[in-house]
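K.L.:
Just the structure for this:
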Amino acid sequence: MINIASVSLTQPLETIADELGRSFGEYGFAVVRDHGIPQTLIAEAEAVSKAFFALPDAVKRAYKIEGGGGARGYTPFGTEKAKDAEVFDLKEFWHVGRSLPEGHPLAEFMAPNVWPTEVEGFRETMSALFSAFEVAGGRVLEAIALHLGRPRNFFAASVEDGNSVMRLLHYPPLGEGAPEGAIRAAGHEDINTITLLLGAEEAGLELLTKAGEWHAVDVPPGALVINVGDMLQRQTNGKLRSTTHRVVNPRGEASRRARYSMPFFLHFRPDFLIEALPECVAADTANPPPEPITAHDYLMQRLREINLA
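P.N.:
The predicted structure is shown next:
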């Protein structure tokens, strides 16, 4: 039995910071209730997401951006593979990123968004959800900062205009033609700072414990699953864990249903230098910190490993 923290963001951050931090240190995961993202907005986003994935394959593929590394628009079924995996994941997805004004100094790192004209309200709904995710993510980062003994606004500058991405995920019903051994999402770690996941109520999400055992992540309806990404693990020199996780194939009746979810990958600014915090580096050098690297260079390195760049 694992004991992942489950907290409400209506509580003062000072009272939940260490509970969240301990959970991130042990499991890399926590569950957040009362996160402030309106349920009406979530329902609208689910509806327009399902409407897009129901479009004909040729229509969806018209939004695949060649050479873009999947950063914007549509990524077809059979494209992404987990690092070191031999077969692709059983999923397709759409990415919404940050919209920057022309001439912004970070515009070279973030391509403009594309929007499907076939789905009414897609742009407005997803833009609103992106903004709501950012607010919720900022609150979680404030709690993490307090746990680390830093001022609550410690992460604000490093994620301002960050290269965050919202992913709309569709796992089709399982059927003929899938490669042997393929699952909906093979074991992997997230690249970014923290991930906020909506739509994890349906069984399938599992994390790998320090003991090497897979455990299901149980999520109350409407809650967010939060997990630490590799960038934050790197900055904290492993004090907070980027845990291997996966989405396994369902059995029985559930295998004939599609699964939908919406993760938000909160990123540092592309020009932010990720280097270990002094308080996370042990004096005995038993766990030496990794070399500093910019968030953009690290992202590109990792995207190549998962077949997206």
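K.L.:
switch to C-alpha atoms for all contacts and neighbour counts from now on
P.N.:
OK.
K.L.:
Could you pull out the strands in the stretch 201-309 of the chain for me?
P.N.:
205-208, 214-216, 224-228, 245-247, 259-266, 273-274, 293-294 (DSSP state E, counting those that start in this stretch).
K.L.:
Could you identify which of those is most buried?
P.N.:
strand 224-228 (a mean of 25; mean count of other CA atoms under 10 Å).
K.L.:
What are the contacting residues of it?
P.N.:
Outside of strand 224-228, the residues within contact range by CA atoms under 8 Å, 6 or more residues apart in numbering are 24, 28-33, 35, 190, 192-200, 219, 240-243.
K.L.:
ok so, going back, for Glu66, which of the strands of the stretch 201-309 of the chain is the nearest?
P.N.:
strand 259-266 (21.6 Å; CA to CA).
K.L.:
Counting by contacts, list what that closest one packs against.
P.N.:
helix 122-147, strand 165-171, strand 194-198 (3 or more CA pairs under 8 Å, 6 or more residues apart in numbering; DSSP states H and E).
K.L.:
to compare against the first, here's another:
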Amino acid sequence: MSDIASVSLDNPLEDIARELGDSFAEFGFAIVRDHGVPDDLIARAEEASRAFFALPEETKRAYKIAGIGGARGYTPFGQEQAKDAAIFDLKEFWHVGRDLAPDHALAEFMEPNVWPAEVPEFESVMRELYDSLEASGRRVLSAIAIHLGEDRHFFDSTIEDGNSVLRLLRYPPLPEDAPDGAIRAAPHGDINAITLLLGAEEAGLELLSRKGEWLPVSPPPGALAVNIGDMLERLTNGRLRSTTHRVVNPAGDAVRRARYSMPFFLHFRPDYLIDPLPSCVADGEKENAPEPILAHDFLMQRLREIKLV
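P.N.:
The predicted structure is shown next:
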């Protein structure tokens, strides 16, 4: 395969599973069209996101919650740092997570959401977007299951009440006093199972190929860029790649513009044991396959590495 696949989720999953899976195996990325998230919902969410980030710094910082690693609410500019990076990323963001009843068996793993009172429509539109992206992600995972030779519903139970997070991202205009070498998002891999990204149409997102070349990821307007995360790479014993990717700084007039995007990090249930699938472990590979680990333990390990906890 020479190019990142671009598939329509309107097609039968059996028809796109191989092309999608091959793209994830080679690049770790695919472009997904006709994903089911309505255009008007995306537009409303973008408007609400911009409205929040336009608030005064003091107002935004009132929604920063100490001691939870940025799991909910606001994370200010200059806070997150990619694994092994020496400099913080040039971004700020907001996290929306799953709501669980206090007596739910997994409630201890998920913080309650907070909502900015200054943007009245924020809560309703972000809840709607969260649910819509999760439904799209479930369909992508069904195609992946078919590609792996599993039942198409294999992943349904693994993500039921999972610790998935919708991130609203703002990369400000490049500050003149940014540290040398700082970029909008330093090279990193995602922690979760799969990521569905809205807002990658603007240039900047790049993946690192097997040949060590940085390749642009440029979906058409309204399409999703979908990539494999570390959890799914681990589950498939590396058969599907969690590819290193980055967001580079712009040039020209774009230097003076902010960049916005909305990634949805689809996670397994915190109590799901990530144990490499037998179908992905060939004879003689078992000794070198990753050790089983609970999804929550893996998440916390990685959050410590990126200095959020």
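K.L.:
Can you calculate the TM-score here?
P.N.:
The TM-score (TM-score structural alignment, normalised by the length of structure 1) is 0.99; 309 aligned residues with a CA RMSD of 1.0 Å.
K.L.:
just to revisit the earlier point, now tabulate the helices and strands packed on strand 259-266 of structure 1 in JSON lines and tack on mean neighbour count.
P.N.:
Formatted as JSON lines, these follow (neighbours: other CA atoms under 10 Å):
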{"stretch": "helix 122-147", "mean neighbour count": "19"}
{"stretch": "strand 165-171", "mean neighbour count": "23"}
{"stretch": "strand 194-198", "mean neighbour count": "24"}
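K.L.:
Out of those, which is closest to Ser6 of structure 1?
P.N.:
Closest to Ser6 of structure 1 of these, according to CA to CA: helix 122-147, at 12.5 Å.
K.L.:
re earlier: in TSV, list the strands of the stretch 201-309 of structure 1 along with distance to Ala286 of structure 1.
P.N.:
Putting those into TSV (distance: least, CA to CA, whole Å) gives the following:
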stretch	distance to Ala286 of structure 1
strand 205-208	24
strand 214-216	28
strand 224-228	22
strand 245-247	27
strand 259-266	30
strand 273-274	20
strand 293-294	21
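K.L.:
List the contacts of the aligned partner of Arg302 of structure 1 in structure 2.
P.N.:
With TM-score structural alignment as the criterion, Arg302 of structure 1 lines up with Arg302 in structure 2. By CA under 8 Å, 6+ apart, the contact set of Arg302 of structure 2 is Ile191.
K.L.:
mind listing the helices for the stretch 151-300 of structure 2?
P.N.:
156-159, 230-235, 295-305 (DSSP state H, counting those that start in this stretch).
K.L.:
among those, which is nearest Gly204 of structure 2?
P.N.:
Closest approach to Gly204 of structure 2 among the helices of the stretch 151-300 of structure 2 (CA to CA): helix 230-235, 21.8 Å.
K.L.:
Quick check: the closest one compared with structure 1, mean distance?
P.N.:
In the superposition with structure 1, the average deviation recorded for helix 230-235 of structure 2 is 0.2 Å (mean CA distance after the TM-score superposition for structure 1).
K.L.:
Show me which residues of that helix are buried.
P.N.:
Across helix 230-235 of structure 2, burial judged by 16 or more other CA atoms under 10 Å covers Asp230, Met231, Leu232, Glu233, Arg234, Leu235.
K.L.:
out of the strands of the stretch 201-309 of structure 1, nearest to Asp18 of structure 1?
P.N.:
Nearest to Asp18 of structure 1 among those is strand 224-228 (14.9 Å), distances taken as CA to CA.
K.L.:
Quick one: distance of that closest one to the chain centre.
P.N.:
8 Å (CA atoms, centre = their mean, to the nearest Å).
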